[in-house]
Structure formats: C-alpha cells, structure tokens
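Asks: any chance you can model this:
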Amino acid sequence: MGADFAPVARALSARGVELAIAPGQEPWPLVRVGDATILWQGIDDPAARARALEAGAHEVVGPWMHEAETVARIIRLADAEQPRLRIGELTIRLVDRRVERGGRPIPLLAREYALLLHLARRPGQAISRAELLRAVWRLDFDPGTNSVEVHMSRLRGKLDRGFAVPMLHTVKGRGYALCPDGYWPERA
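Replies: Purely as a prediction, here's the structure:
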C-alpha cells in the first residue's frame, strides 16, 4: 500500500471507517469499504484509472490527490453503504450511531442512542417504562429510580429542541412514543 496511503488510512480510521485491503490486478492494491471497491493507484495513470472503473471499481484514488479529497471520496462511498433507519425527518445511522433530524446532527450518549433506537424500531407505538428497562438497561425489575424519566427528558431535549413539532411524546399511563409526523395519534 505504501507510505503514501498511511495518512489516508489513519484519517479514515479516526472517522470509524473500516478498510479491507486486497491485492489488485494492477500493481496496486484494492481497498474495500463495505461493498465498494476502491483502487489505490500509486501513480497518476488516466488509462489505468479508466480500465479500473470499467472493470467495476467504484473509485480510483492516489497520491496525486490531496489527502482530504481522497478521504472525502472514500467516506462518501462508506456512507452510501451504511444502513439507516428513517422516521420522518429523523435519520439514524446504524453503524456509526450518528443521528440527524432535519439534516442537523444530534449528538447522543450511548444510553440515549439505545433508547431512541428502541423507540424508532416501533414508531407511533407507546413503549412502556418496563419494556424500556428490559431492552435498554437489561433489567427485569423496576429499580425504583427515575433513570428512564431522566434519560427520556435528556433525549427529548436533544431531539426536539429547536424544532417546531416534537417527535418524542410521553403517553400518560402507557409510556413513550416516537412519532414521525410529530403528533401522537389518540389510540385506545
């Protein structure tokens, strides 16, 4: 792979992108990110680049590019491969655990992310406190604390602050619901 690729590999690793490196048909190795194949080309050779793209490579990068451009191209491919959960204007990236609402990033702590993900897997449904304790805290009993309420309050603040319509609702007597359109449907 050569020393030329080392700074790119470090930058990708710092961003959580996992690389798999395999020998290529050219004298340069292939880099795999998810299902995408990227050829690291040691020299700027447009004809070899065209052959690689025609043969199915998703991208060709090399030391002739600025490091930031190389990293951005590889991250773009990695991002396209990442599974996501979308609920209305909310996007949850399941691999790197990033959350966005309306295109705005929402930084979450691990427990907040776990709560949101559990609610997001059943949008529009009320999830009981007992179920959240089992699913997120791995407790089969009520510890008698207000941990669920505190975490839900923090999550609500992060998820709904700055938006006209809240997505996270407390459903009296039933639990909590994440509603894609922001409104809790009155259900019996």
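Asks: contacts, neighbours, all on C-alpha from now
Replies: Will do.
Asks: which parts of this structure are strands?
Replies: Ranges of strands in the chain, per DSSP state E, are 20-22, 30-33, 36-40, 59-61, 84-87, 90-93, 99-101, 104-105, 168-171, 175-178.
Asks: okay, those in TSV with distance to residue 129 and mean neighbour count next?
Replies: As requested, the strands of the chain are arranged in TSV below (distance: least, Cα to Cα, whole Å; neighbours: other Cα atoms under 10 Å):
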stretch	distance to residue 129	mean neighbour count
strand 20-22	42	13
strand 30-33	39	21
strand 36-40	41	22
strand 59-61	47	21
strand 84-87	21	16
strand 90-93	22	19
strand 99-101	23	19
strand 104-105	27	12
strand 168-171	10	19
strand 175-178	6	22
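Asks: ok, residue 169 - contacts?
Replies: For residue 169, the contact set (Cα atoms under 8 Å, 6 or more residues apart in numbering) comprises 176, 177, 178, 179, 184.
Asks: now the other sequence, so there's something to compare against:
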Amino acid sequence: MARALSARGFDLAMQGPGSDPPRVSISDATILWQGVDDPAARARALEGGAQDVVGPWMHEGEAVARIIRLARDDQPRLRVGDLLFHLVDRQVERAGRAIPLLAREYALLLHLARRPGEAVSRDALLRAVWRLEFDPGTNSVEVHMSRLRAKIDRGYDWPLLRTVKGRGYALCPAGDGALSGA
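Replies: Prediction:
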C-alpha cells in the first residue's frame, strides 16, 4: 500500500509496511526507511543504488532535510533562451542572474514560457492567469507586462517579451525569433 507524505511543500510517495524496506520516491531518487540504526545494512542499501537512508534513529529535522535536498537536486526546470525557471521553487533566472517575481508575474511569465514564440492574446491571459472568463475592463495585463519587461529585459542585449500588435504578447527566446499565432 502506498501513502502520500508532504514535507515542506514537497509531495512524496511512500510505499507502505508491506514493502521491504519502505521506500520514499522523488522522481528517480530512492530514499530507504530503516527501522533501526544498522550501519552495515545502510551501506548495502547505498551500494545498491539508494540515494539516502533515513530512519527513526535520526532527528526528524535531519530526515526531512535529507529528503528535501534530494528533491531540490532533481528539480524540474524549464529553459527558454537564457531564461531559466526552477519549477518547484518558483524561481526565475536570466543569464544566471536571479529575477525576483511576484506570484502573478511568475504565473504570467510561465504561461508565456510554455508557448515560446507564440502570440498569446490578452483574453487568453486573463483566462489562464487571472482565471477570468470575461474582460474586467482593467489594464492589469498591460501593467503586469510592463513590470515583467522591467525585470526580465532591462539590461540585456535583446528583449524576450514582445507585444505582437493585434495578437497579444509573446516570449521569444531569440533576438529575432519568428512568432506564431494563438
């Protein structure tokens, strides 16, 4: 039987008591649960491919920290040109420089990043990012795009964020990348 665990924002799947020994899996990482402190068994598990071994013999904080370390090492990422998204931590870098974003800015930029070079309409952004099925008549999209441009494009040789007249906004990974319709 499998059960789900959550540790500081990471969802983990743990095989139940029927498995020998119980395992916590994060993506391709395997962490074994050892019921008693047995250094020889721990060494065999590590030699056999386990990334770590945890158990009740260690402080709970240490076990959680070991699991989180492995989860962060295998964190999914998305790259668009020189823009890098750390999807678990919700962090963004451009050319290795961290770019602090508010939650809505991150969601808006990520939505565009999942469609590189594609023009996304204002209405589509309102539906996807703001979860609105109608146009509220505000300039929220434009204001957020302006803030993103200041954070993402200022100080770089070419802008990634583009306004496509009559079609919407696009995140273009190359300086003169071709745009597709949405």
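Asks: nearest to residue 49 of structure 1, of the strands of structure 1?
Replies: Residue 49 of structure 1 lies closest to strand 59-61 among these, at 6.2 Å (Cα to Cα).
Asks: what's that closest one packed up against?
Replies: Contacts defined by 3 or more Cα pairs under 8 Å, 6 or more residues apart in numbering; DSSP states H and E place strand 59-61 of structure 1 against strand 36-40, helix 46-54, helix 67-81.
Asks: 7 Å instead, please
Replies: strand 36-40 (3 or more Cα pairs under 7 Å, 6 or more residues apart in numbering; DSSP states H and E).
Asks: mean shift of the strand it packs on relative to structure 2?
Replies: Strand 36-40 of structure 1, aligned to structure 2 and superposed, deviates on average by 2.9 Å (mean Cα distance after the TM-score superposition for structure 1).
Asks: which outside residues touch that strand?
Replies: 28, 29, 30, 31, 32, 57, 58, 59, 60, 61, 62, 77 (Cα atoms under 7 Å, 6 or more residues apart in numbering).
Asks: same check, this time on stretch 106-114 of structure 1
Replies: Contacts for stretch 106-114 of structure 1 (Cα under 7 Å, 6+ apart): 99, 100, 136, 151, 155, 158, 159.
Asks: that stretch corresponds to what range in structure 2?
Replies: Aligned using TM-score structural alignment, stretch 106-114 of structure 1 spans residues 99-107 in structure 2.
Asks: neighbours of the aligned residue in structure 2 for residue 97 of structure 1, just the number please.
Replies: Using TM-score structural alignment, the partner of residue 97 of structure 1 in structure 2 is residue 90. Neighbourhood size, residue 90 of structure 2 [other Cα atoms under 10 Å]: 15.
Asks: for residue 90 of structure 2, which non-adjacent residue is closest in space?
Replies: residue 106 (7.4 Å; Cα to Cα, 6 or more residues apart in numbering).
Asks: burial of that neighbour, as a residue count?
Replies: Neighbours around residue 106 of structure 2, by other Cα under 10 Å: 18.
Asks: check residue 87 of structure 2 too.
Replies: Residue 87 of structure 2, neighbours per other Cα under 10 Å, totals 13.
Asks: distance of the match of residue 97 of structure 1 from residue 31 of structure 2?
Replies: Using Cα to Cα, to the nearest Å, residue 90 of structure 2 is found at 24 Å from residue 31 of structure 2.
Asks: can you report how many residues neighbour residue 182 of structure 1?
Replies: The tally of other residues near residue 182 of structure 1 (other Cα under 10 Å) stands at 18.
Asks: show me what contacts it?
Replies: Counted by Cα under 7 Å, 6+ apart, residue 182 of structure 1 has contacts 165, 166, 167.
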